[in-house]
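Trainee: what's the 3D shape of this:
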Amino acid sequence: MTTVTNTAEPANGRRRGPSMADVAREANVSGQTVSRVSNGRENVDSETRERVLAAMRKLGYRPNSAARALRSGRFHSIGVIMFTLSSFGNMRTLDAIASAATDAGYSITLIPVPHPTLGEVSVAFDRLSEEAVDGVIIVVEAHLLDESDVELPAGLPVVVIDSTASDRYPVVDTDQAHGARLATEHLLGLGHRTVWHVAGPERSYSAAGRRASWEATLRTHGADVPPVLVGDWSSESGHELGLELARNPEVTAIFAANDQMALGVLRALHESGRAVPGEVSVVGFDDMEESRSFWPPLTTVRQFFGEVGSRSVEALVHEVEGGEPRGTTLVDTELVVRDSTGRPPR
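Mentor: From the prediction side, this is the model:
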């Protein structure tokens, strides 16, 4: 009795997918030619390439990316370590990173950091050694990367967004200082004697940059530097601090470190009977899409999150593909003047 084994139907009941040999037979070419097409090699004429691609489509063949990575030494994958997925800026940046990575032929592996502590960041870095990535983009919005205990896997290309990194890694960031200067000078230019500041969290790198620039700008123009009020980026904290500012009749101009806190400040001023901009002017930072729908529409500093994300991918791919690591890239900001600012009351 002869037993016939169906090679396309293994004993476990799973039908195997089409192989490179199947594609070669269908296209009437060698296996080496199929391999060249799978790996994007240029030494295949266009007619043959199209015949191989047509055979792949017909049979449903997909090149083995793991095997290809072993041969090339690359996985065409980028790791992204990110603190908080809830903030407007981080989500816009992540969206831009994903789009730019796709355009460059890379996928992304996201590793969230729930809390901005050294331990959480170290755990995220440790996980990188288990992931098949060619490099990593770090978006940790806190002063953590200068800690001596934080080490990345040796030889792994790294680009940092919106954080400190000493001189160890390339950095892509919004020009925080320029944006805060634009906001502060706008209010001083309207005739306000000084500008009060609702800052972001003290451990935040971007908040620290905006706060330092606000203070330096006031000093440059000979204006008094009022006490800083520190929030947590939320509209709730902006509301709480806004109520405190609303009780002070000397407050005529407020620069909030992000639009969400500015929204809370606007609500507090309204509840306290302080007219905006008739009695108090308010400027935010971000230019989130809803800012034009605040009442009054918010004057704010526009960040170009898409450009920050795309430039970070560009810098990382440049290094992954053999280029020298780049230095610091600052993406400019722009002041968007709307109806929440005006001249101080007489």
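Trainee: from here on, just use CA atoms for contacts and neighbour counts.
Mentor: Will do.
Trainee: distance-wise, check the residue nearest the centre of the chain relative to residue 178.
Mentor: Centroid check for the chain by C-alpha atoms, centre = their mean gives residue 93 as the closest residue, at 2.9 Å. Distance of residue 93 to residue 178, given as C-alpha to C-alpha, to the nearest Å: 19 Å.
Trainee: before we move on, the earlier item: wait, what's in contact with the residue nearest to the centre of the chain?
Mentor: The contact partners of residue 93, taken as C-alpha atoms under 8 Å, 6 or more residues apart in numbering, are 305, 306, 308, 309.
Trainee: gap between the helix or strand hosting it and the chain center?
Mentor: If you go by DSSP states H and E, residue 93 is part of helix 88-103. Centroid displacement of helix 88-103 relative to its chain, using C-alpha atoms, centre = their mean, to the nearest Å, is 6 Å.
Trainee: go on, stretch 274-287?
Mentor: Chain-centre distance of stretch 274-287: 27 Å, with C-alpha atoms, centre = their mean.
Trainee: residues in contact with it?
Mentor: Contacting residues not belonging to stretch 274-287 are listed as 89, 179, 183, 187, 246, 251-259, 261-262, 266, 269-270, 296, 298-303, 336, 339-345 [C-alpha under 8 Å, 6+ apart].
Trainee: looking at the residues you listed, which are in helices?
Mentor: Using DSSP state H, the subset of the contacts of stretch 274-287 located in helices is 89, 179, 183, 187, 246, 259, 261, 262, 266, 269, 270.
Trainee: related to what we said a few turns ago, and the helix holding residue 93, which residues are buried?
Mentor: Residues 88-90, 92-101 are the ones in helix 88-103 that count as buried (16 or more other C-alpha atoms under 10 Å).
Trainee: just put these in JSON lines and tack on distance to residue 320.
Mentor: Listed next are the buried residues of helix 88-103 as JSON lines, based on distance: C-alpha to C-alpha, whole Å:
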{"residue": "88", "distance to residue 320": "29"}
{"residue": "89", "distance to residue 320": "26"}
{"residue": "90", "distance to residue 320": "23"}
{"residue": "92", "distance to residue 320": "24"}
{"residue": "93", "distance to residue 320": "20"}
{"residue": "94", "distance to residue 320": "19"}
{"residue": "95", "distance to residue 320": "21"}
{"residue": "96", "distance to residue 320": "19"}
{"residue": "97", "distance to residue 320": "16"}
{"residue": "98", "distance to residue 320": "17"}
{"residue": "99", "distance to residue 320": "18"}
{"residue": "100", "distance to residue 320": "15"}
{"residue": "101", "distance to residue 320": "13"}
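Trainee: quick one more, to check against the first:
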Amino acid sequence: MRRVSIADVAARAGVSGQTVSRVVNGSPRVLDSTRARVEAAMAEIGYRPNRAARALRTGRTQTIGLVVATLAAAENSRMLEAIAESTGARGYALTVVTIGQEGLGRAFERLEDQGVDGVIVLNEASPSLSNVILPRGARVVGVDAAPMPGMTSLETDHLAGARAATEYLLELGHATVWHLGGPAASHTARAREEGWRAALHAAGIVDPAVVRGEWTASSGYAAASELREATAIFCANDQMALGALRGLAEAGRRVPEDVSVIGFDDLDDASHYQPPLTTVRQYFDVLAERAVAALVAEIEDGVPMPERIVVPAILAVRASTAPVAHRPVLG
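Mentor: A predicted model of the protein is given here:
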């Protein structure tokens, strides 16, 4: 049976073969109406792009590599899902590697061996970037990574989001806000801590000592014992906030009557915590789309990638926070 070709699609859609090729490769240089006509023709006659042939013709594999430290973190799993959707929508494959004990350098070597066209490096894997020489001409986007030469830095505005969360707790009448922070080596943890401090200092408040966790619910639960004097807690992610909610409950502290709690991320389950969690919303789908779009624009059309992209975050207010005046007087 003869394989359906680009020429067949072009004849059915009434366009040139070059236009079909641009649609197949996800190029932005095609009108939406033309793209829709070509895609309809592909579906009608059953055209499937030949990835191997295209790689030989263009020198591109239409594969993007994703480097992560771990997929156990809910934020990383959510980003993986969003990046897979974005690459798939453009006809790209996604190859995922974890740095494990081999380190980031070996992860890049493995991806280079597979001929990926670009690489996305997620948060916890990024501290190792400073010790790695990027392959010459490599297209790399660091998501929530500290900026470095030769790489596009893409991140949520963690500082502004953390500052907004802290300011909101102060507006509710709390005398200070405690912080359950992430790992000290994490770029995002440091940025969120900086936003928390900035809000307190702007209000003339000396910041309490940071209680540090490891992004997990279990570390948040363990940290709750150090937060029993707090009336307001800003947690660096939702998972630690979940653990802290349990720890506070077991200590007889009610949320939000005795203590207000805010998280960061707005994971899918955050609105189903008990009580529903006030949190800073990250737009994982926007982060993924911007990362993949920057890579594809350079891969397909030679559009230089920007040095830095910042995505806003917003505060989603739910039932885990309340004004101090609403707390009952004890004794």
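Trainee: from the contacts of residue 93 of structure 1, which is closest to residue 56 of structure 1?
Mentor: Each of the contacts of residue 93 of structure 1 was scored against residue 56 of structure 1 by C-alpha to C-alpha, and residue 309 proved nearest at 34.0 Å.
Trainee: residue 97 is in contact with that closest one, correct?
Mentor: Yes: using C-alpha atoms under 8 Å, residue 309 of structure 1 is in contact with residue 97, at 4.6 Å.
Trainee: tell me where the stretch 151-300 of structure 1 has strands.
Mentor: Ranges of strands in the stretch 151-300 of structure 1, per DSSP state E, counting those that start in this stretch, are 158-161, 171-174, 196-199, 229-230, 253-256, 281-286, 299-302.
Trainee: for residue 31 of structure 1, find the nearest of those strands.
Mentor: Closest to residue 31 of structure 1 of the strands of the stretch 151-300 of structure 1 is strand 158-161 (C-alpha to C-alpha; 37.0 Å).
Trainee: so which elements touch the closest one?
Mentor: If you count contacts as 3 or more C-alpha pairs under 8 Å, 6 or more residues apart in numbering; DSSP states H and E, strand 158-161 of structure 1 packs onto strand 135-139, strand 171-174, helix 305-320.
Trainee: just the buried residues of the helix or strand hosting residue 47 of structure 1, please?
Mentor: Assessed by DSSP H and E, residue 47 of structure 1 sits inside helix 46-59. Neighbour-count burial for helix 46-59 of structure 1 flags 48, 49, 51, 52, 53, 55, 56 (criterion: 16+ other C-alpha under 10 Å).
Trainee: which position in structure 2 aligns with residue 91 of structure 1?
Mentor: Taking TM-score structural alignment, the alignment pairs residue 91 of structure 1 with residue 77 from structure 2.
Trainee: how much space separates its match from residue 99 of structure 2?
Mentor: Taking C-alpha to C-alpha as the measure, residue 77 of structure 2 falls 15 Å from residue 99 of structure 2.
Trainee: what does residue 304 of structure 2 give?
Mentor: Distance from residue 304 of structure 2 to residue 99 of structure 2, counting by C-alpha to C-alpha: 27 Å.
Trainee: neighbour count winner among the two?
Mentor: residue 99 (18 against 13; other C-alpha atoms under 10 Å).
Trainee: returning to what we had before: could you redo the helices and strands packed on strand 158-161 of structure 1 as CSV and give each row distance to residue 37 of structure 1 and mean neighbour count?
Mentor: Below are those laid out as CSV (distance: least, C-alpha to C-alpha, whole Å; neighbours: other C-alpha atoms under 10 Å):
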stretch, distance to residue 37 of structure 1, mean neighbour count
strand 135-139, 26, 25
strand 171-174, 36, 24
helix 305-320, 23, 22
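Trainee: save those as a markdown table, and put in distance to residue 155 of structure 1 too.
Mentor: Shown next, in a markdown table, are those (distance: least, C-alpha to C-alpha, whole Å):
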| stretch | distance to residue 155 of structure 1 |
| --- | --- |
| strand 135-139 | 9 |
| strand 171-174 | 17 |
| helix 305-320 | 10 |
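Trainee: out of those, nearest to residue 25 of structure 1?
Mentor: Short answer: helix 305-320, nearest of those by C-alpha to C-alpha, at 36.0 Å.
Trainee: the closest one packs against which elements?
Mentor: helix 88-103, strand 135-139, strand 158-161, strand 171-174.
Trainee: adding distance to residue 242 of structure 1, write the ones you listed out as JSON lines.
Mentor: Shown next, in JSON lines, are these (distance: least, C-alpha to C-alpha, whole Å):
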{"stretch": "helix 88-103", "distance to residue 242 of structure 1": "21"}
{"stretch": "strand 135-139", "distance to residue 242 of structure 1": "29"}
{"stretch": "strand 158-161", "distance to residue 242 of structure 1": "30"}
{"stretch": "strand 171-174", "distance to residue 242 of structure 1": "26"}
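Trainee: out of those, flag the one nearest residue 195 of structure 1.
Mentor: Short answer: strand 171-174, nearest of those by C-alpha to C-alpha, at 22.2 Å.
Trainee: ok, residues contacting the closest one?
Mentor: So strand 171-174 of structure 1 is contacted by 159-163, 165, 303-305, 308, 311-312, 327-333 (C-alpha under 8 Å, 6+ apart).
Trainee: superposed on structure 2, what's the mean shift for it?
Mentor: On superposition with structure 2, the mean distance recorded for strand 171-174 of structure 1 (mean C-alpha distance after the TM-score superposition for structure 1) is 1.1 Å.
Trainee: what's that strand aligned against in structure 2?
Mentor: Mapping strand 171-174 of structure 1 onto structure 2 (TM-score structural alignment) gives residues 153-156.
Trainee: just the buried members of the contacts of strand 171-174 of structure 1?
Mentor: Buried by 16+ other C-alpha under 10 Å: 159-163, 165, 303-305, 308, 311-312, 328-329, 331-333, out of the contacts of strand 171-174 of structure 1.
Trainee: chain center to stretch 89-99 of structure 2, what's the gap?
Mentor: Between the centre of stretch 89-99 of structure 2 and the centre of its chain there are 15 Å (C-alpha atoms, centre = their mean).
Trainee: please identify the buried residues of that stretch?
Mentor: Under the neighbour-count criterion of 16+ other C-alpha under 10 Å, stretch 89-99 of structure 2 has 90, 91, 92, 93, 94, 97, 98, 99 buried.
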